[in-house]
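> Only the shape, not the letters, is given here:
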């Protein structure tokens, strides 16, 4: 029942498809406060919840708890929504993917950009040929300010925590897979990034399997506002996601008044509508009406790209995606 958990609980409570929301947290007092604020029920613990007659489960805990909770949910046969990432490590993610693939229980992973109107419009434009031949994609996730220092050591690093959303969005919009990665990073911010082996700003150059070139960037210090965008450059037209009056960038050209502002402050503000659409879609998944729109295998592919970026940053070289395992028997590898 942290920030995203409380937000999801409130969103679910407002959906017509949901009769009741039951919340639980290791901090019982926190669960009680969230439940009281939104008129929700409180469950004593996860074991009790899984043994009850709930129709579906939403996992919004700290990353380190995702894998075990997802295993328990699959064993209980309960349709599950899990915030990204499904696990903290590549090996765990690979193992969970195999487990999910072998199960008939649906799992939806929380990559909310798949439900954002702009990203969906870009996907449709690419698929229809509206843009001609797509040659280049630019994607970015720029946070206005860094999270608390205690979060960074458990975040997985900027590529696994921030850019992974861009990696999933690139796959979603283009329908292509990444073949090679070259990544770098730097820190002109707080010392706690370097202390955790992380960077405050990262960038990656990706080559897709059809020779499309993708550039991504991420930073914890975008003082002008939360800035998430994508540009798709085609032979006949180009399209931009996030190019609206909330844009966190100001023009240097004289007389230009766009954007009118104000900019977004947080990712929850930027993607409020997408989060609602995402959970509404999960209700359909849980009811058996539609397949999962973002599977554990989708999450694995995004995580593999992030993993390749971390290897590239550390070793200062191009990394091919064939070096990053995608099956249990291939998880023993040297970096």
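Looks like it came in fine. Every value quoted in this text rests on a predicted model; they were computed, and no experiment measured them.

> going forward, measure contacts between C-alpha atoms and count neighbours the same way
Fine.

> hang on, residue 145 packs against residue 218?
No. Using C-alpha atoms under 8 Å, residue 145 and residue 218 do not qualify as a contacting pair, with a distance of 11.8 Å.

> From residue 136, how far out is residue 73?
40 Å (C-alpha to C-alpha, to the nearest Å).

> For these two, work out which one has more neighbours and name it.
Between residue 73 and residue 136, counted using other C-alpha atoms under 10 Å, the more crowded position is residue 73 (23 against 18).

> on that earlier part again, between residue 145 and residue 218, tell me which one has more neighbours.
Ranked by neighbour count (other C-alpha under 10 Å), residue 145 and residue 218 place residue 218 first, with 27 against 16.

> got a list of contacts for the longest helix along the chain?
Counting by DSSP state H, the longest helix found in the chain is helix 296-315. If you take C-alpha atoms under 8 Å, 6 or more residues apart in numbering as the criterion, helix 296-315 is touched by 84-86, 90, 93-94, 96-97, 100-101, 107-109, 159-160, 163-165, 167-168, 178, 181-185, 204, 318-321, 324-326, 335.

> take a look at this one as well, against the first:
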């Protein structure tokens, strides 16, 4: 609604995801923007993170060779308030949608099929909301690359967002530093971090600043739109396919997911 109102007033808009919680609502907002001829920039902040930008370059430059496996993981340190869950759209639309977007952006490929599942083990509020606290999805990209994407709301060690990309020449990882809440059990491996990431604002602070700086340059006419609303629609369609797959316990083509027609 707010996007449509901004478009109707002839104003550019910046919107953190989501545009809407369903595909029809997203399409309606995009139609309003297109009709008004205004700009809409989406806040998928990982696109502005230094590590993910380096990963994109590693893939596009050919450094990794033929990309064969991608592993994406998002783990929240603690769950959101119970009242938020029924409004969130669920774990795939609210949380993993970031992974679906960044997989597309880093690899330059589209997700064509998904097979997803989830577990509501843990706090009872997830079962009450019809949501899951932990989920996993196997994504197949349009060139055959396989992607695993996992998420949980209950990672007591800290906030953990990573992406591993493996090719036939090299392998790289995003999100591995001295604050990653991961402890090696190898005799000479790194110990537990002294100050693990507590949440997304701390982990992606510079990226949030960078995306807003990009929006200012867009409004001034100094740069093109780095992430328009169609990117949100593409990621949401993957999330919808995953939710259908989880509910119906079967592989789902993204083009066959609800609202994709």
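Sure thing, it's come through. Here the structure is a predicted model, which is why all the values come from computation and not from measurement.

> After superposing, what score do the chains get?
Here the TM-score for the pair of chains, by TM-score structural alignment, normalised by the length of structure 2, is 0.97; 261 aligned residues with a C-alpha RMSD of 1.3 Å.

> can you map out the helices along the stretch 151-261 of structure 2?
Along the stretch 151-261 of structure 2, counting by DSSP state H, counting those that start in this stretch, helices occupy 200-203, 205-219, 229-248.

> related to what we said a few turns ago, so which bit of structure 2 is the longest helix of structure 1 matched to?
With TM-score structural alignment applied, helix 296-315 of structure 1 matches the range 229-248 in structure 2.

> Skipping adjacent residues, who's closest to residue 84 of structure 1 in space?
residue 110 (5.4 Å; C-alpha to C-alpha, 6 or more residues apart in numbering).

> quick revisit: distance from the match of helix 296-315 of structure 1 to structure 1 after superposition?
Mean deviation of stretch 229-248 of structure 2 relative to structure 1 after superposition (mean C-alpha distance after the TM-score superposition for structure 1): 0.4 Å.

> my guess is the residue nearest to residue 84 of structure 1 meets residue 80, correct?
No. Checked against C-alpha under 8 Å, the pair residue 110 of structure 1 and residue 80 is beyond contact range at 10.5 Å.

> what about the strands in the stretch 101-250 of structure 1?
107-110, 134-142, 178-186, 201-208, 213-219, 227-234, 238-241 (DSSP state E, counting those that start in this stretch).

> Distance check, residue 176 of structure 2 against residue 229 of structure 2.
Per C-alpha to C-alpha, residue 176 of structure 2 is found 30 Å from residue 229 of structure 2.

> ah, wrong one, I meant residue 20 of structure 2
11 Å.

> quick one: which of the two has more around it?
Neighbours were counted for residue 20 of structure 2 and for residue 229 using other C-alpha under 10 Å; residue 229 has more, 23 against 19.

> Number of residues surrounding residue 254 of structure 1?
By other C-alpha under 10 Å, 6 other residues sit near residue 254 of structure 1.

> re the thing from before, what are the buried residues along the longest helix of structure 1?
For helix 296-315 of structure 1, burial by neighbour count (16 or more other C-alpha atoms under 10 Å) applies to 296-313.

> That helix to strand 178-186, inter-axis angle?
50 degrees (axes from the mean of the first three to the mean of the last three C-alpha atoms, to 10 degrees).

> Let me know the outermost residue of structure 2.
Centroid-distance maximum for structure 2: residue 187 at 34.2 Å, with C-alpha atoms, centre = their mean.

> Map that one across to structure 1 for me.
By TM-score structural alignment, residue 187 of structure 2 lines up with residue 254 in structure 1.

> just residue 44 of structure 2 next, same as before
The alignment partner of residue 44 of structure 2 in structure 1, by TM-score structural alignment, is residue 111.

> and that match, how many neighbours?
Look at residue 111 of structure 1: counted by other C-alpha under 10 Å, it has 26 neighbours.

> just the one 4 residues further on next, same as before
Residue 115 of structure 1 sits with 19 neighbouring residues when counted by other C-alpha under 10 Å.

> between the longest helix of structure 1 and strand 201-208, how many degrees?
Angle of helix 296-315 of structure 1 versus strand 201-208, following the same axes, to 10 degrees, is 120 degrees.

> And the helices in the stretch 1-150 of structure 2?
Assigned by DSSP H, counting those that start in this stretch, the helices in the stretch 1-150 of structure 2 fall at 2-8, 23-36, 50-60, 85-88, 91, 97-107, 124-128.
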